[in-house]
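Peer 1: sharing a model prediction with you, sequence too.
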Amino acid sequence: MTKHAGADKPDVEGKEAGSSDDEQDLAPDLSQADRETVEKRKSPPARIVHEVIRQQGIEELDRPAASLVWSGVAAGVTIWLSLIAQAALMLKLPDTPWKPVIAALGYSVGFIVTILGRLQLFTETTIVAVLPLATHLSWPNLGRTLRLWALVFGANMLGTLAVAILIPHVNLVTPELLGAMIDVSSHLKELTPGDAFARGIPAGFVLATIAWLLPNTRGQEVWVVTLLTYIIALASFSHVIAGSAEAWLLMMTGHATFAFAAFGFILPALVGNIVGGTGLFAVLAHAQVRSEL
């Protein structure tokens, strides 16, 4: 008797088909329309989210330097809305024990506009720009990542510093609001460089979490950004870009020195954000799907 080709091989496909049939037997009797609805409502697996963010990172890495710089400057200017909104709430709310809890919601405003406006915020790049590097480790990819980090961080600092120079001298806000902004920013003076670094780690982790969640939020982006950045404000974590607005304002109004702003807060917070966003979240996010890629 002539053997058919492949007759001596295990019936793997048959087993897989059988197991699939068994699963179908256990599944509810749904119509085709119901099954399509189930597929639409299913959350994408982690490897899909990873690939979405990796592709975003590739697009950002390939953008011209001028585009990155202007977008980064715009982000640095826009993030001031966090300090302004928080200070305005502190100024307007009655003096009650829950006043700081409500005022902390204002901290989310700048992040909502910056992140949903797709402006270049450095702490988002700690995961977005790193996943392409983690997937394909090479010196050219490392160089592209460092280029993006340098351009975006420098542009963010330029934006926050420019507003800090203008606010005390051009009457962009009322004297009362300026005083409230200085009061809100004064908590930085209680931090040592070690404190700024340590509190920068969870802040970097939270911002990387936002970047990871956004592809799967399906119209709930505002709530995700609001909730997670609200935690940063409540817990007094150190976000280097929003915090630089506070540090520059203290410097420009004579409440702090340049050495404190640059080396007492900004530099330690920067390192902490990188550790939290890249060293913790990006590495963990890549590790969980590495074997599936």
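Peer 2: Thanks, I have it.
Peer 1: when you work out contacts or count neighbours from here on, use the C-alpha atoms and nothing else.
Peer 2: Will do.
Peer 1: in the protein, spot the helix with the most residues.
Peer 2: The longest helix of the chain (DSSP state H) is helix 139-170.
Peer 1: by contact count, what packs against it?
Peer 2: On a contact count with 3 or more C-alpha pairs under 8 Å, 6 or more residues apart in numbering; DSSP states H and E, helix 139-170 meets helix 46-61, helix 65-78, helix 122-128, helix 130-135, helix 240-252.
Peer 1: could you check the angle helix 46-61 makes with that helix?
Peer 2: Per axes from the mean of the first three to the mean of the last three C-alpha atoms, to 10 degrees, the angle that helix 139-170 makes with helix 46-61 is 70 degrees.
Peer 1: now Gln288: how far from Thr114?
Peer 2: Using C-alpha to C-alpha, to the nearest Å, one gets 29 Å for the distance from Gln288 to Thr114.
Peer 1: so for the two, which sits in the more crowded spot?
Peer 2: The neighbour count for Gln288 versus Thr114, taken as other C-alpha atoms under 10 Å, is higher for Thr114 (21 against 12).
Peer 1: who are the contact partners of that one?
Peer 2: By C-alpha atoms under 8 Å, 6 or more residues apart in numbering, Thr114 lies in contact with 75, 78-79, 120-121.
Peer 1: next up, a structure to set beside the first:
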Amino acid sequence: MAQQESESIEKEQEEVQQASSAHDIHRAIFQEAETELNRPADSLFWSGLAAGLSMGFSMIGHGLLKTYLPKADWSTLVASFGYSLGFVIVILGRQQLFTENTLTPMLPLLERKDFRTFRQVMRLWGIVLLANLTGALLLAFVIAKTTVFSPAMLKSFEEIGYAVMEPDFSTTLLRGIFAGWLIALMVWILPNAQNARLWIIILITYIISVAHFSHVIAGAVETFTLAAMQKATWADVLGMFILPALIGNIIGGVILVAVINHAQVQGSKQ
């Protein structure tokens, strides 16, 4: 009997600790969201532009490893580590990345449910998305129209772009849901990650690369570069990748993480 009571107490303590942890994470993200929602538009834009440019290093890192690794079935597992580079720069550098913002500003909106907060969220999303895509476009033209990278590297970038463009609209959308889901989960995990932040970013973004999930900004650099090389049309890039990846990332980040995790915290308060 005493043993059962002890186990019951331990279970209750564990549940309290888990609830407290969820509340702590929710509170940390909520406070960060409040700050971001009230940032000046020019500050958001320049941070988002920096993020769009920095995300190019995901393609550059991936392409660099792809170029110099031998042609083998296992080489993609190693080359995909390069994909994490852009995310490490952006997230640890505190730059504004659109897919992070599918989770963060949603918590105040889900809490208050008013038009003022909705307008703030749309403002934040619009500015950051535009800035991210502008940065991706600028870097794509630099890569495609200059001699910064060797022909072998450019060939690798082309192959990466073709792989991103290969799926149809619905497949890209579904893969975008998984990418948005994982990025938003990463944002939810990072406040408690402490010294493991770097490894969490690398692990989650590595899985996105290996599984060919569709991240709208990382993929924008890859597909914009393909279009700038005149290997794909801009209409196909925008209609067959950017649009479905964007929709998927929003669904994955908002519904599967923001809404559900907010609901679990609110439920534990009752």
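Peer 2: Ah, there it is. Just so it is clear, the structure is predicted and the values come from calculations on it, not from any experiment.
Peer 1: got a TM-score for the pair?
Peer 2: Comparison of the two superposed chains (TM-score structural alignment, normalised by the length of the second structure) gives a TM-score of 0.91, and 256 aligned residues with a C-alpha RMSD of 1.5 Å.
Peer 1: which stretch among the helices and strands packed on helix 139-170 of the first structure comes nearest Ile231 of the first structure?
Peer 2: Closest to Ile231 of the first structure of these is helix 240-252 (C-alpha to C-alpha; 13.9 Å).
Peer 1: the second structure: matching residues for the closest one?
Peer 2: Counting by TM-score structural alignment, helix 240-252 of the first structure falls onto residues 216-228 of the second structure.
Peer 1: other residues contacting that stretch?
Peer 2: For stretch 216-228 of the second structure, using C-alpha under 8 Å, 6+ apart, the contacting residues are 52, 55-56, 58-59, 98-99, 132-133, 136-137, 139-141, 143-145, 157-158, 160-162, 164-165, 176, 232-234, 237, 241-242, 245-246, 249.
Peer 1: enumerate the positions of stretch 242-254 of the first structure that are buried.
Peer 2: The neighbour-count check on stretch 242-254 of the first structure (16 or more other C-alpha atoms under 10 Å) flags 242-253 as buried.
Peer 1: again with stretch 138-150 of the first structure
Peer 2: In stretch 138-150 of the first structure, counting by 16+ other C-alpha under 10 Å, buried: 141-142, 144-145, 148-149.
Peer 1: where does it end up in the second structure?
Peer 2: Using TM-score structural alignment, the residues of the second structure aligned to stretch 138-150 of the first structure are 114-126.
Peer 1: then stretch 214-231 of the first structure?
Peer 2: Across the second structure, the stretch matching stretch 214-231 of the first structure (TM-score structural alignment) is residues 190-207.
Peer 1: how close does the residue at minimal distance from the centre of the first structure sit to Ala46 of the first structure?
Peer 2: By C-alpha atoms, centre = their mean, the first structure has its centre lying nearest to Leu207, at 2.8 Å. Distance, Leu207 of the first structure to Ala46 of the first structure, by C-alpha to C-alpha: 18 Å.
Peer 1: let me see the ranges of the strands in the stretch 151-270 of the second structure.
Peer 2: Here the stretch 151-270 of the second structure has no strands by DSSP state E, counting those that start in this stretch.
Peer 1: Lys71 of the second structure and Asn101 of the second structure: what is the separation?
Peer 2: Distance of Lys71 of the second structure to Asn101 of the second structure, given as C-alpha to C-alpha: 37 Å.
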